[in-house]
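S.K.: structure for this input, please:
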Amino acid sequence: MDIDILGIDLAKRVFQLHGADRSGCAKYGAKVMRAELLTTVRKLSPRIVAMEACSSAHYWGRRFKEIGIEVRLISPQYVSPFVKTNKNDANDAAAIVEAASRPTMRFVPVKSIEQQDMKAVHRVRELLVHQRTALINQVRGLLGERGVIIAQTPAAFKRAIPTVLAQCEGDMTPTFQAILIELLEQMRILEERIARTNQWIAAFMKNSVLCQKIQAIDGVGPITATAMVAAVGDAKEFKNGRHLSAWLGLVPRQYSSGGKSRLQGISKRGDTYLRTLLIHGARVVLRYAIGKTDARSRWLQDLIARRGYNRAAVALANKNARVIQVLLSHPDGYHLSEGAV
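M.R.: All right, here's what the predicted structure looks like:
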């Protein structure tokens, strides 16, 4: 059976396969159980296997590459327009083949085990930080009902808690103090776990040349560097830095028609977590650029004066994304100033 490209609609147990030849004519269609998938693909021996870039796609991508098959992962949003008539597994698999056959289609690189480890650490850390924030807000809400107001920052919260616990008069009853102690113990455990994820991130930094290269950029620290490498790898899938910044949603959203261009706010496409890290890093750089006289600081000060602080932060994040693409995609890169944030 001459199958040039095989589309797989991934699932937990039952996978839908759709095979086509070089001309795009359907040659194969079947449902396969999970245990039989690898054997079936090996027997069909397609030149290309195409899948949507979902949770298990990178695992299967590595398995198929091990047996010498080219793997193409496609963002699900690019597959949806090719689904004909009703949505079902068979039509989804056919749409994947159709999308993967387009010469202008953009593909997602298969992530390595190391990249997925980095990604897992960042997801766990993000969850723990959210849980800590929720816990602090819960305690602040309970204290607010007793007439005790604490600032929103975690640092201010930690400074105020010893004083609050020492109050034994009025509404601060022993029962309420016991509740606070229980919640604070939970927060201590969360902070220990967050510190452990920071240690893992530091270990990734130490062992990754790519992470060390992009950490030399002002506004890029260990967390941002490891998150970027986990998401984009060597960045060779991006033609230039502009494509990476657009993928991160750091470029204006366009709504143009009839030859008239209309540019709006940033598109906010792609990974929200990465975009947030880059913008927060840029804000730190802007804070320390005030009063400096070097060329970069003067450019940032002028940008803040002309366009405002928030636009300047996004502009710097966009610029940093472009520099990251160059550093990751070229072995030598180029010289960067010292003083990474």
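
S.K.: okay, CA-based contacts and neighbour counts for the rest of this
M.R.: OK.

S.K.: contacting residues for the residue nearest to the spatial centre of the chain?
M.R.: Closest residue to the average C-alpha location of the chain: D271 at 4.1 Å, with Cα atoms, centre = their mean. By Cα atoms under 8 Å, 6 or more residues apart in numbering, D271 lies in contact with L248, G249.

S.K.: quick one: it from V232, how far?
M.R.: For D271, the distance to V232 (Cα to Cα, to the nearest Å) stands at 11 Å.

S.K.: over to A156?
M.R.: 36 Å.

S.K.: more crowded one of these two?
M.R.: Taking other Cα atoms under 10 Å, A156 and V232 do not tie; V232 has more neighbours (19 against 11).

S.K.: ranges for the strands of the protein?
M.R.: 5-9, 14-20, 26-33, 48-52, 70-74, 252-254, 263-266 (DSSP state E).

S.K.: okay, these in a markdown table with distance to K239 and mean neighbour count next?
M.R.: Output for those, formatted as a markdown table (distance: least, Cα to Cα, whole Å; neighbours: other Cα atoms under 10 Å):
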| stretch | distance to K239 | mean neighbour count |
| --- | --- | --- |
| strand 5-9 | 25 | 28 |
| strand 14-20 | 29 | 23 |
| strand 26-33 | 32 | 15 |
| strand 48-52 | 21 | 27 |
| strand 70-74 | 17 | 21 |
| strand 252-254 | 19 | 14 |
| strand 263-266 | 20 | 13 |
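
S.K.: which one, of those, ends up nearest to I304?
M.R.: Of all the strands of the chain, strand 263-266 sits nearest to I304, with 16.8 Å by Cα to Cα.

S.K.: helices or strands up against the closest one?
M.R.: Judged by 3 or more Cα pairs under 8 Å, 6 or more residues apart in numbering; DSSP states H and E, strand 263-266 is in contact with strand 252-254.

S.K.: helices or strands next to the strand it packs on in the packing?
M.R.: Secondary-structure packing of strand 252-254 (3+ Cα pairs under 8 Å, 6+ apart): strand 263-266.

S.K.: any idea how far K119 is from V229?
M.R.: K119 is 9 Å from V229, where distance means Cα to Cα.

S.K.: let me redo that: Q254
M.R.: From Q254 to V229 the distance is 28 Å (Cα to Cα).

S.K.: please apply the same query to V71.
M.R.: Separation of V71 from V229 (Cα to Cα): 20 Å.

S.K.: here is the second sequence; please produce its structure so I can put it next to the first one:
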Amino acid sequence: MWRHFLRTVEEIADIEHKLAELIKKDEQCRRLQALEGVGLVGALLLKIVLGNPGHFKNGREAAACVGLTPVQHSSGGKERIGSISRVSGNSRLRSALFQGALATITQLERRPCRTQKEVWLSQLVARRGKKVAAIALANKTVRTAYALLKQGKEYQPELLAA
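M.R.: As a prediction, this is how the structure comes out:
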């Protein structure tokens, strides 16, 4: 039984290694990995879910497809905006982006900010907390990924002045 388990673990590691090699060869996935909190799995999921950016009118629609936009509970002229919908959207991608965003926030606690986005994120963490900031970063990541895929450009974060 133990040998079977070890063999299965080795097979999984081999498959993950082959998958990582394939992802590294893909141009779009390589560009998406430059985003904060996006690794191999996140890049692949973003490419699969967003696919052809022409399916969405704008980045907000792409973020809504993933389930990272606030739900509206409006009626009778009263606008009420709630939290994100945990039911709609791609839960695997949303989870991967959330975990990546939390990792980015943890890194920011240990080092100084290098980009404008990191300054924005650290200020948001101070105001609203880690989890709200992680969802906001995941939302921004999907919108940025949409723009990268649509325009075919490299991600170039706005660096802080030295």
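
S.K.: what's the closest of the strands of the first structure to I136 of the first structure?
M.R.: The closest of these to I136 of the first structure is strand 263-266. By Cα to Cα, the value is 31.5 Å.

S.K.: map the residue nearest to the centre of the first structure across to the second structure for me.
M.R.: Aligning on TM-score structural alignment places D271 of the first structure opposite N90 in the second structure.

S.K.: check D218 of the first structure too.
M.R.: By TM-score structural alignment, D218 of the first structure lines up with E36 in the second structure.

S.K.: which residues does its match contact?
M.R.: Residues near E36 of the second structure by Cα under 8 Å, 6+ apart: G100, A101, T104, T141.

S.K.: separation between the residue lying farthest from the centre of the second structure and T8 of the second structure?
M.R.: Here the second structure reaches farthest from its C-alpha mean at M1, the gap being 38.2 Å by Cα atoms, centre = their mean. Note on M1 of the second structure: its distance to T8 of the second structure, by Cα to Cα, is 11 Å.

S.K.: ditto for K24 of the second structure
M.R.: K24 of the second structure is 24 Å from T8 of the second structure, by Cα to Cα.

S.K.: how many neighbours does I135 of the second structure have?
M.R.: Look at I135 of the second structure: counted by other Cα under 10 Å, it has 22 neighbours.

S.K.: corresponding residue for it in the first structure?
M.R.: Using TM-score structural alignment to pair residues, one finds that I135 of the second structure aligns to V314 in the first structure.

S.K.: that match is in contact with G281, isn't it?
M.R.: No. Counting by Cα atoms under 8 Å, V314 of the first structure does not reach G281; the two are 10.1 Å apart.

S.K.: the first structure: which residue goes with I48 of the second structure?
M.R.: Using TM-score structural alignment, I48 of the second structure lines up with A230 in the first structure.

S.K.: one more: A64 of the second structure?
M.R.: By TM-score structural alignment, A64 of the second structure lines up with A246 in the first structure.

S.K.: what residues are up against its match?
M.R.: A246 of the first structure neighbours (Cα under 8 Å, 6+ apart): R269.

S.K.: from M205 of the first structure, how far out is it?
M.R.: Computed as Cα to Cα, the A246 of the first structure to M205 of the first structure distance reads 26 Å.

S.K.: all helices of the first structure, in order?
M.R.: Per DSSP state H, the first structure carries helices over the ranges 37-44, 57-66, 76-79, 89-100, 113-145, 154-166, 174-207, 209-214, 222-232, 241-247, 272-289, 295-307, 309-329.

S.K.: just tell me which of those helices ends up closest to I8 of the first structure.
M.R.: Here helix 89-100 is closest among those (Cα to Cα), at 5.5 Å.

S.K.: which other helices and strands contact that closest one?
M.R.: Against helix 89-100 of the first structure (3+ Cα pairs under 8 Å, 6+ apart) you get strand 5-9, strand 14-20, strand 48-52, strand 70-74, helix 76-79.

S.K.: how about the ones you listed in TSV, adding distance to T39 of the first structure?
M.R.: As requested, these are exported to TSV (distance: least, Cα to Cα, whole Å):
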stretch	distance to T39 of the first structure
strand 5-9	14
strand 14-20	13
strand 48-52	14
strand 70-74	16
helix 76-79	26
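
S.K.: quick one, which of these is nearest to S329 of the first structure?
M.R.: Ranking those by proximity to S329 of the first structure (Cα to Cα) places strand 70-74 first, at 19.7 Å.

S.K.: corresponding residue for S122 of the second structure in the first structure?
M.R.: So S122 of the second structure corresponds to Q301, using TM-score structural alignment.

S.K.: distance of the closest residue to its match other than its chain neighbours from K119 of the first structure?
M.R.: Among residues not flanking Q301 of the first structure along the chain, I290 sits closest, at 6.6 Å (Cα to Cα, 6 or more residues apart in numbering). To K119 of the first structure, I290 of the first structure is 34 Å away according to Cα to Cα.

S.K.: the two: who's more crowded?
M.R.: More neighbours surround K119 than the other of I290 of the first structure and K119, with 19 against 13 (other Cα under 10 Å).

S.K.: what sits against that one?
M.R.: A227, A230, A231.

S.K.: just give me the neighbour total for the equivalent of I15 of the second structure over in the first structure.
M.R.: Counting by TM-score structural alignment, I15 of the second structure lines up with T197 in the first structure. Residues lying near T197 of the first structure (other Cα under 10 Å) number 20.

S.K.: try the one 4 residues further on
M.R.: In terms of burial, I201 of the first structure registers 22 neighbours under the definition other Cα under 10 Å.

S.K.: about what we covered before: farthest pair within the contacts of E36 of the second structure?
M.R.: Within these, T104 and T141 form the most distant pair, 11.8 Å apart (Cα to Cα).
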